[in-house]
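>>> The following block contains a protein sequence and its predicted model.
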Amino acid sequence: MTITTLTSRELNQDVGRAKRAAQEGPVFITDRGRPAHVLLTIEEYRRLAGAGRTLGQALAMPGLSEIEFEPEKSGLASRPADFS
């Protein structure tokens, strides 16, 4: 993945260059020398945002089964039901 940095001026002068660079990786757009925006392909945006992913797809992600999860005990005590 290639990361490209363009100034706002460079973006305005050559949008095509920015779009081509986004095919290779994120394009950081600076404003007065500071990162202000990131240009991504729609595919990369959807991948990062998880757009359209169902709960089943999210749970089936590779490597998810390797995550250890031990929830804390709630400390709530149960009592017998009163059916009278």
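Looks like it arrived, so ask away.

>>> contacts and neighbour counts: CA atoms only from here.
Fine.

>>> List the buried residues of whatever helix or strand residue 11 lives in.
Assigned by DSSP states H and E, residue 11 belongs to helix 8-13. When burial is assessed from 16 or more other C-alpha atoms under 10 Å, helix 8-13 yields the following buried residues: 8, 11.

>>> for that helix, packing partners?
Using 3 or more C-alpha pairs under 8 Å, 6 or more residues apart in numbering; DSSP states H and E as the contact test, the elements touching helix 8-13 are strand 27-31.

>>> Against that first model, consider the following:
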Amino acid sequence: MIITTLSSREFNQDTSRAKKAASEGPVFITDRGRPAHVLLSIEEYRRLTGGRGNIANLLAMPGLSDIEMEIPPRTERAGAVDLF
């Protein structure tokens, strides 16, 4: 695995280079010399996340209506809050 580091300016000026590098390994994008973002290929992202879907897809899964969930009762707060 090859790790590539690009400044934000380099990333903005040559996005295709960053995309090509992401196919070989993670691309760290820095802001003022500090890592701020990581660019990954979609395959690597799916591998890392275990292929989990988004919340909308997960909620739409068949059989979810059979799951029972207990929600504890809401408790009152101890005192009023003065916002002024």
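Structure's in. What do you need? In this text the structure is predicted, and so the values were computed from the model without any measurement.

>>> Can you calculate the TM-score here?
Aligned and superposed, the two chains score 0.61 in TM-score terms (TM-score structural alignment, normalised by the length of structure 1); 53 aligned residues with a C-alpha RMSD of 1.3 Å.

>>> and residue 34 of structure 1, how many residues sit next to it?
Residues near residue 34 of structure 1, counting by other C-alpha atoms under 10 Å, number 10.

>>> Mind jotting down where the strands sit in structure 1?
4-7, 27-31, 34-39 (DSSP state E).

>>> Need the contact partners of the longest one.
So that's strand 34-39 of structure 1. Residues outside strand 34-39 of structure 1 that contact it (C-alpha atoms under 8 Å, 6 or more residues apart in numbering) are 18, 19, 22, 26, 27, 28, 29, 30.

>>> Out of those residues, which is nearest to residue 56 of structure 1?
Closest to residue 56 of structure 1 out of those is residue 26 (28.6 Å), distances taken as C-alpha to C-alpha.

>>> What residue in structure 2 is paired with that closest one?
Residue 26 of structure 1 maps onto residue 26 in structure 2 when the alignment is built from TM-score structural alignment.

>>> before we move on, the earlier item: CSV for the strands of structure 1, including distance to residue 52 of structure 1?
As requested, these are exported to CSV (distance: least, C-alpha to C-alpha, whole Å):
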stretch, distance to residue 52 of structure 1
strand 4-7, 28
strand 27-31, 24
strand 34-39, 21
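
>>> Can you say which of the ones you listed is nearest to residue 51 of structure 1?
The closest of the strands of structure 1 to residue 51 of structure 1 is strand 34-39. By C-alpha to C-alpha, the value is 17.2 Å.

>>> quick one: that closest one to strand 27-31, angle?
Orientation of strand 34-39 of structure 1 against strand 27-31 (axes from the mean of the first three to the mean of the last three C-alpha atoms, to 10 degrees) gives an angle of 140 degrees.

>>> Comparing strand 34-39 of structure 1 with structure 2, how large is the average distance?
Mean deviation of strand 34-39 of structure 1 relative to structure 2 after superposition (mean C-alpha distance after the TM-score superposition for structure 1): 0.2 Å.
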